[in-house]
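Visitor: A predicted structure for the sequence below; I have some questions about it.
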Amino acid sequence: MGEPQPLNQSLYFVLPHDRHLPSGGNVYNEQLMAALRRYGQDVEIMEFSHYRKAILRDQAGFYAVDSLFVEDMKPLLNHNPQRAFSFFILHHLQSLFPPADLDAEQYFETYEKEVLNFFQGFLLTSEYSKKYLLDRGIKAPLMVVEPALSSSVQPAIALNYPLKTLMVANVIERKGILAFLQALSTQVKEEDEFKLHIIGRTDMEPAYYEACLKLVETSELSNKVYFLGEMSHENTLKQYAQHHLFISAARMETFGMAIQEAKAYGLPLLLCKGGNTEQHLTKRGGMLCPNIFKLAGNFIELCRNDALMRELWQSAKAEKNTTNRYTWDQAAAHFLKLFSDFYI
C-alpha cells in the first residue's frame, strides 16, 4: 500500500478555547493534527464562531468538530450545507455519564441524537464508541482511529516501598476520584506503605475537588494522597517511569489514553470497569474491578501483599516487552485512508 495522500481540501479542526490544557481529547487532537501535517495535509484550527459562519455560507471544506460543542451546534441544525462537510470527533458525550436524575437513553434521545444526525461522519477513538453510536441508530460512516503513544518509553524504577501509585485524571466526578478516596479511607491503616499521586486539573469542578481535598486532610490518607495539579503532557509522560502502579477509578472512558500510556511503560493496571477501560487489560497485566469499593480493596491488598504485587509487576513488565508500538503517523495514515474511502 502506498503512502496516503492528503485530502483535496483544507481540514479544519473546530476546537475549544482550552485546547492547550491537559486532557485526553486535547492531546488526541493535537497529535493527530501534527501527524496529518507531516503527510502534507493542510490543517487549520478554527474557532466555533468561524465554523458557524462557514456553515451559514456553505463554505467548502472538511470540518472536524470536537464533541464539546454539542450544545453550540443546536442553532445550526436547520441548515443543510452542500459544500461544507462536517464530521464529529467523539471524545465524550454527556449521555455516557448523564446527570443522576436522568436516564442515559432518554438523555441521548432528548439532547444529543438530533445534533449527531447533523454530521456526515464521525471520528471515533475506540470500537466501544462505534458500537455505542451504532446501537443508537447513527447511520453516517464511523471512522475508528485509536490514539497512539506520544513518546519513547523510559525504563521504570525498581519496585520498592512505599508503593508509588499514580492516577492521571482531571478531578471531576466522572473520574470517580472522590468515591475511590472515600472507599479507601474506610480500609486504610496508618502502617500501609503507599503514596498516591493524582495528576490532573482541579479547576473544572471546584466543589468536587474541595470535597476530595477535605476528605484527604481529615482521614488516614492525609500523608498518603497528594494532588499534583495539572501537568503538561510531556511532564506527565515522565511520571509513569517514576511509579509502581497505575489506578483508574473512572466510571466511563471512551478510550482511556492515560491507561494506554501506563501500560506502555510497564505499570500494572488497577482499573474500575466502565466503557472502553477493560479493553486495555489482560489477565496478566493488572486487575479489573467491578466497582469502586473493590478497587480500593484490591489496592490495599497489593500494598500489604508483597508477593502478589511483585507477581503483577513482573507480568506487566513482560507484557510491555511484547507490545507492538503504534505511532501517530500510523494513526494519521489510517485516518486519511478511511476518510478517502468513505467520502472521496
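Guide: Here it is on my side, so go on.
Visitor: rest of the way, CA atoms for contacts and neighbours
Guide: Fine.
Visitor: element containing Glu311, please.
Guide: Secondary-structure element containing Glu311, defined by DSSP states H and E: helix 306-320.
Visitor: so which elements touch that helix?
Guide: In terms of contact count using 3 or more CA pairs under 8 Å, 6 or more residues apart in numbering; DSSP states H and E, helix 306-320 is assigned the packing partners helix 257-264, helix 292-304.
Visitor: closest to Ser315 out of the ones you listed?
Guide: Closest to Ser315 of these is helix 257-264 (CA to CA; 11.2 Å).
Visitor: sorry, back to before: any chance of the helices and strands packed on helix 306-320 in TSV, plus mean neighbour count and distance to Asn324?
Guide: Shown next, in TSV, are the helices and strands packed on helix 306-320 (neighbours: other CA atoms under 10 Å; distance: least, CA to CA, whole Å):
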stretch	mean neighbour count	distance to Asn324
helix 257-264	22	9
helix 292-304	19	28
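Visitor: how about the helix holding Glu311, which residues are buried there?
Guide: By neighbour count, with 16 or more other CA atoms under 10 Å as the criterion, the buried positions of helix 306-320 are Met309, Leu312, Trp313, Gln314, Ser315, Ala316, Lys317, Glu319, Lys320.
Visitor: quick check: the first one touching Cys303?
Guide: Spelled out, that is Met309. Yes: applying CA atoms under 8 Å, one finds Met309 in contact with Cys303, separated by 7.4 Å.
Visitor: just to revisit the earlier point, quick one: the helices and strands packed on helix 306-320 as TSV, columns for distance to Ser86 too.
Guide: Conversion of these to TSV gives the following (distance: least, CA to CA, whole Å):
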stretch	distance to Ser86
helix 257-264	25
helix 292-304	39
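Visitor: want to compare, so here's the second one:
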Amino acid sequence: MTGFAFAIPGDIGLPTGGYAYDRRVIAEAPRAGGRLTHVALPGGFPFPSPAELEASAQTLRALPPGQPVLIDGLALGALPAPLLRALDRPLAALVHHPLALESGLDAGQRAQLFASETAALAQTQAVIATSPATARLLAQDYGVPAARLSVALPGTDPCPRATGTGRPVRLLAVGAVIPRKANVVLVEALATLRAQDWTCHIVGATDRDPAETARVQARIAALGLGERIRLTGTLPSEALAGEFDAADLFVTASLFEGYGMGLTEALARGLPVVATRAGAIPDTVPPAAALLAEPGDAGSLAEALRRLLDDPDRRRRMADEAWHYGHSLPTWTQTAAVLIAALKEMPR
C-alpha cells in the first residue's frame, strides 16, 4: 500500500467543509489502495507568523527522505516557494478554493495571497482541486498546467430523505458565520418576505469571526426577525442531521464556494435549493433542483425564495429531483480513490 504524508494546518477536527474533506479522505484512503498520514502544521495559516513558518519547515524537513507530501491548500498557498523547493521531495497541493478569493480581505492581503499561492503551486508536481470550477480557476488565473490538475469531488454519505416541517416552511443554511457566507444578505432577503410563512435556522460556527456574527445578529434584531431566524452555532453531527431532517428548503447566500458540501448533503436528503451563481455552485447543484440568485443581491435571493415559498407543488417537484440527483453523487471512497490515483501518478 502506497503511503503519502498529508500536511494540514490547524485543528483538523474543526467543523468546516475543508477539514471534513481532509478527515474523510484520510479515513477512506486504505480502502482506495493508499495511505495518508496526517502531518500537523501550525494553525496561523493563511497568515502564519515567522515562527509558524519555521515550525512548518522543520516539520516537513523531518519527514522521511523522498516521501511525497500532499499539502492542504490553506497552508500550501502561504508557504514561500524557496521553502517548498528546498524540501527536495515530490509535492502535491489539495486546493479547496484559492486563498485570495476569501471574503473580508483587503486589497493588499488579496494581492499577497494571490502571489504566494501562484508561486507555491508552481513548486508542486500535482494539484488536486475539489471541483471543476476550482480547477478552471487554477488553470486560467494561477497558471497551473492542465496535465498537473486533477479533480476529486467531495463525497456524500447516503442519507435518509428529509421529513420537513411544512408549516411554517423551515429554511436551513449551513456554514460558519463568516463574511463569505453573506448571511446579512440572507437576512435582508428574508426581511422582504415577512408575509410568507417561514422560519430559518443558520447552522454553523459563530466564533470564527465574532465581528461578522455580531453584524448578522444586529441586522436580525434591527429588522425584527429574532423570532423567525435562529443562529444555532456549531452542532454535533446528530443535531445537524436533525436540522437537515426538519428542513423543507436549503438556502445559501454565499459569495464563493469551491464546491459546497452543504449543498450536496441537502441534495442527498431531497431538499430543493436556493443558492447563488458563485464559484462552483452552478456546477454543484442541478438546475432541476435549484434556483440561483445573483451573489450579494438580496432582492435576487428574495425573489428565488418567494417563488418556492409561494409554490409548494414546485417545491415538491424540485425536492424529488434533488433526491434523485443525490443518489448519483460520489462516495467518500470514490473521492479518496481519485485523490490517491493522482498522487501515485505524479512525477517523483
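Guide: All right, it came through fine. None of the values given here were measured: they were computed from a predicted structure.
Visitor: TM-score of the superposed pair?
Guide: For this chain pair, the superposition-based TM-score is 0.86 by TM-score structural alignment, normalised by the length of structure 1; 330 aligned residues with a CA RMSD of 2.6 Å.
Visitor: tell me the strands in structure 1, going along the chain?
Guide: Secondary structure of structure 1 by DSSP state E: the strands cover 11-14, 43-46, 61-66, 84-90, 121-124, 142-144, 163-168, 194-199, 225-229, 245-248, 269-272, 286-289.
Visitor: run the angle between the fourth one and strand 61-66 for me.
Guide: Think strand 84-90 of structure 1. 20 degrees (axes from the mean of the first three to the mean of the last three CA atoms, to 10 degrees).
Visitor: which helices and strands does strand 84-90 of structure 1 pack with?
Guide: Using 3+ CA pairs under 8 Å, 6+ apart as the contact definition, the elements that strand 84-90 of structure 1 packs against are strand 61-66, strand 121-124.
Visitor: check the second one too.
Guide: With contacts defined as 3+ CA pairs under 8 Å, 6+ apart, strand 43-46 of structure 1 has these neighbours: strand 11-14, helix 24-38.
Visitor: what's the matching range in structure 2 for the longest one?
Guide: Read it as helix 24-38 of structure 1. For helix 24-38 of structure 1, the aligned range in structure 2 is residues 17-31, judged by TM-score structural alignment.
Visitor: got the buried residues for that stretch?
Guide: Residues Gly17, Gly18, Tyr19, Tyr21, Asp22, Arg24, Val25, Ile26, Ala27, Glu28, Ala29, Pro30 are the ones in stretch 17-31 of structure 2 that count as buried (16+ other CA under 10 Å).
Visitor: from these, which is closest to Gly233 of structure 2?
Guide: Closest approach to Gly233 of structure 2 among these (CA to CA): Gly17, at 15.3 Å.
Visitor: which residues touch Val174 of structure 2?
Guide: The contact partners of Val174 of structure 2, by CA atoms under 8 Å, 6 or more residues apart in numbering, come to Ile202, Val203, Gly204, Thr252, Gly262.
Visitor: trace the last one over to structure 1, please.
Guide: When structure 1 is aligned by TM-score structural alignment, the residue opposite Gly262 of structure 2 is Ala258.
Visitor: residues in contact with its match?
Guide: Contacts for Ala258 of structure 1 were tallied using CA under 8 Å, 6+ apart; they are Gly24, Val168, Ala169.
Visitor: gap between the second one and Glu105 of structure 1?
Guide: For Val168 of structure 1, the distance to Glu105 of structure 1 under the criterion CA to CA, to the nearest Å works out to 29 Å.
Visitor: measure the residue mapped onto Glu112 of structure 1 from structure 2 to Gln125 of structure 2 for me?
Guide: By TM-score structural alignment, Glu112 of structure 1 lines up with Glu117 in structure 2. Glu117 of structure 2 is 14 Å from Gln125 of structure 2, where distance means CA to CA.
Visitor: do the same with Gly3 of structure 2
Guide: For Gly3 of structure 2 relative to Gln125 of structure 2 (CA to CA), the value is 16 Å.
Visitor: wouldn't Tyr226 of structure 1 be in contact with Gly200 here?
Guide: No: the criterion here is CA under 8 Å, and Tyr226 of structure 1 misses it with Gly200 at 11.2 Å.
Visitor: could you check which of these two has the larger neighbour count?
Guide: Between Tyr226 of structure 1 and Gly200, counted using other CA atoms under 10 Å, the more crowded position is Gly200 (23 against 16).
Visitor: who's in contact with that one?
Guide: Pro22, Val168, Ala169, Asn170, Val171, Phe227, Leu228, Gly229, Glu230, Met231.
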